[in-house]
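S.K.: Below are the sequence and a predicted model; questions follow.
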Amino acid sequence: MTPRILILGGTTEARQLAGRLAARGGFDITLSLAGRTENPVAQPVPVRVGGFGGANGLAGYLGAEAIDLLIDATHPYAARISANAAKAAAMAGVDILALRRPGWEPVESDRWTLVDSGEEAVGALGTEPKRVFLALGRQELLPFETAPQHAYVIRSVDPVEPPLAVPNARYILARGPFAEADEAALLAELGIEVIVAKNSGGSATYGKINAARALGIAVILFRRPALPEVPDAASVAGMLDLIDHRWPTAEKRGV
């Protein structure tokens, strides 16, 4: 019987993993997207869009669809989804693996301030007006309305609706990856003094961190949330190794 795999996606790695597995053949793969992005990138396998209704709903789906393996390849900050995934897998008796890209680590000359919330980030900005680059999801932006003295540049994949209730905000619609040279030029042109971002890890959005280091720009970085302890891999290649361990390829079996 063909193994059935459900990938909880929304990340570049999820799409890459789905593509690699599809190219291999021998798996029935569904990629699940939350549906928060208005124009998602084309995916290489069948896609399911929308929530499941919490852990109970996801557990029901896993059972109804006879899923053999659940792979949590969601964003590192999707803590609630990851928690629901681990709980649902346990309820349904389905194995779960997580694809978790490592976070960025500070190096010498980085000017990082670590925070746990938007409110802490606002406090870290201080009271003096600054030019601030916000590289955050729409859900994390609201606390910055309490600091209208700053001039904000807000970059997002989808439009921020409604716009922030602040007097000075510029919106940039763009999807990564972003090259370091382009990031440095943008930050310099806009006179950015502080970047506020998540520690997303990976290379797609690391350009702004490198650029900030080179330009001496301060970075306020959200700490990563705690995630459930499940078997995990740090890369697509590592996840493929875990899957191969569970379902050895014909070549590895010597067939």
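M.R.: Looks like it arrived, so ask away.
S.K.: can we go C-alpha only for contacts and neighbour counts from here?
M.R.: Fine.
S.K.: and the residue nearest to residue 13 when sequence neighbours are not counted, how far is that from residue 69?
M.R.: For residue 13, the nearest residue in space outside its immediate sequence neighbours is residue 236; the separation is 6.3 Å by C-alpha to C-alpha, 6 or more residues apart in numbering. Between residue 236 and residue 69 the distance, using C-alpha to C-alpha, to the nearest Å, works out to 16 Å.
S.K.: can you count the residues close to residue 212?
M.R.: Around residue 212 sit 26 other residues, with neighbours defined as other C-alpha atoms under 10 Å.
S.K.: and what of residue 123?
M.R.: By other C-alpha under 10 Å, 14 other residues sit near residue 123.
S.K.: For it, pull up the helix or strand it's in.
M.R.: Assignment of secondary structure by DSSP states H and E places residue 123 within helix 118-125.
S.K.: What is that helix packed up against?
M.R.: strand 218-222 (3 or more C-alpha pairs under 8 Å, 6 or more residues apart in numbering; DSSP states H and E).
S.K.: next SSE after the strand it packs on?
M.R.: Past strand 218-222, heading to the C-terminal end, the next element that is a helix or strand (DSSP H and E) is strand 232-233.
S.K.: Do you have the helices of the stretch 1-150 of the chain handy? List them.
M.R.: In the stretch 1-150 of the chain, the segments counted as helices under DSSP state H, counting those that start in this stretch are 12-24, 54-64, 79-92, 118-125.
S.K.: Go through the shortest one and flag the buried ones.
M.R.: Translated: helix 118-125. Buried residues in helix 118-125, counted by 16 or more other C-alpha atoms under 10 Å: 118, 119, 121, 122, 125.
S.K.: alright, now check it against this:
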Amino acid sequence: MTVAIITGASSGIGQSIAIQVAARGAGVILTYQGNSAGAFDTVAAIEKEGGTAVALRLDVGGPLSGFIAFRDQVVAALRDTWQRDTFDHLVNNAGSAYMAMFPDTAEDEFDKLYRVHLKGPYFLTQTLLPLLADGGAIVNIASGAASFSGLEPGYSAYGSMKGGMVTLTRYLAKELSVRGIRVNSVSPGATRTRFGGDAFARFPEVIPGLAAKTALGRLGEPDDIGVAVAALLGDDGRWITAQDIEVSGGFNL
């Protein structure tokens, strides 16, 4: 059995990725920060279908010492649950939202985005790398906000961090290819999640406009992203590396 680590899997896209990966036969170590109930809902959904999952708390934007402690927990979970000392797949998904026009972007919010979306995944991956099996795969969740098709006012800071993740993906793909490890990024378009304080539920009036900008005529759903990530991690994605794949239904096409 393969084993995947998926960060930020207590709701939305991360939750869907965890469930979709488990449905393809992988064991799952999923992380959460504050939403423990959501994380254990994810575990329950996986176990209901006969899968195996473990939920661990992790603050991706926290101090790097927390990554060392997390690695020790991963070692214990691998040993106790799967009788292994390595894992096969890593999905850097955990994130936070922030929107502000460029002149109004606050330094503390900029720094938070940097810690959660770039610095954290960078050093978490570095910390876990000795446990990642040769021939494994990494998927970094980027964003359409980092590409020409997804440029929207108010996301200069968020999009810049996600652009950094796309660049990091290419460097990792180059450096880790000697171990047969594939590294890709997935850039979702507008997707119906609780991101931004459950923004779509609070402001449903924005949905028709986003759907109208999307070639396939609707808002994305978490499972649209989850199935794409699961395919990239599995054998279907065996000849794909160093790519950023936009999963947006053709936003601004």
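M.R.: Thanks, I have the structure now. None of these values were measured; they are calculated from a predicted model.
S.K.: where does the TM-score land?
M.R.: The TM-score (TM-score structural alignment, normalised by the length of structure 2) is 0.43; 147 aligned residues with a C-alpha RMSD of 4.4 Å.
S.K.: returning to what we had before: just give me the closest of the buried residues of helix 118-125 of structure 1 to residue 212 of structure 1.
M.R.: Minimum distance to residue 212 of structure 1 across these is 15.9 Å, recorded for residue 125 (C-alpha to C-alpha).
S.K.: Need the winner for burial among the helices of the stretch 1-150 of structure 1.
M.R.: Of all the helices of the stretch 1-150 of structure 1, helix 79-92 carries the top mean neighbour count, a mean of 20, counting by mean count of other C-alpha atoms under 10 Å.
S.K.: and the direction of that helix versus that of helix 54-64, what angle?
M.R.: Here helix 79-92 of structure 1 runs at an angle of 50 degrees relative to helix 54-64 (axes from the mean of the first three to the mean of the last three C-alpha atoms, to 10 degrees).
S.K.: so what secondary structure elements neighbour helix 79-92 of structure 1?
M.R.: helix 54-64, strand 69-72, strand 95-99.
S.K.: 7 Å instead, please
M.R.: Based on contacts counted as 3 or more C-alpha pairs under 7 Å, 6 or more residues apart in numbering; DSSP states H and E, the elements that helix 79-92 of structure 1 packs against are helix 54-64.
S.K.: helices or strands next to the helix it packs on in the packing?
M.R.: helix 79-92.
S.K.: make it 10 Å
M.R.: Contact analysis of helix 54-64 of structure 1 by 3 or more C-alpha pairs under 10 Å, 6 or more residues apart in numbering; DSSP states H and E lists strand 4-8, helix 79-92 as its packing neighbours.
S.K.: Let me have these in CSV, extended by distance to residue 15 of structure 1.
M.R.: Converted to CSV, these look like this (distance: least, C-alpha to C-alpha, whole Å):
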stretch, distance to residue 15 of structure 1
strand 4-8, 9
helix 79-92, 17
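S.K.: And these: which comes nearest residue 189 of structure 1?
M.R.: Going by C-alpha to C-alpha, the one of these nearest residue 189 of structure 1 is helix 79-92, 35.1 Å.
S.K.: what inclination does the closest one have with respect to strand 4-8?
M.R.: Using the same axes, to 10 degrees, helix 79-92 of structure 1 lies at 160 degrees relative to strand 4-8.
S.K.: so helix 79-92 of structure 1 versus strand 95-99, what angle?
M.R.: Going by the same axes, to 10 degrees, helix 79-92 of structure 1 makes 160 degrees with strand 95-99.
S.K.: Quick check: buried residues in the one helix or strand residue 162 of structure 2 maps to?
M.R.: Counting by DSSP H and E, the element that carries residue 162 of structure 2 is helix 156-176. Taking 16+ other C-alpha under 10 Å as the neighbour-count basis, helix 156-176 of structure 2 is seen to contain the buried residues 156-166, 168-170, 172-173, 176.
S.K.: Give me the helices and strands touching that helix, please.
M.R.: Taking 3+ C-alpha pairs under 10 Å, 6+ apart as contact, the helices and strands that helix 156-176 of structure 2 lies on are helix 107-114, helix 120-128, strand 132-141, strand 182-188, strand 244-247.
S.K.: I'd like the ones you listed laid out as TSV, including mean neighbour count and distance to residue 4 of structure 2.
M.R.: Converted to TSV, these look like this (neighbours: other C-alpha atoms under 10 Å; distance: least, C-alpha to C-alpha, whole Å):
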stretch	mean neighbour count	distance to residue 4 of structure 2
helix 107-114	16	25
helix 120-128	18	12
strand 132-141	22	9
strand 182-188	27	14
strand 244-247	20	20
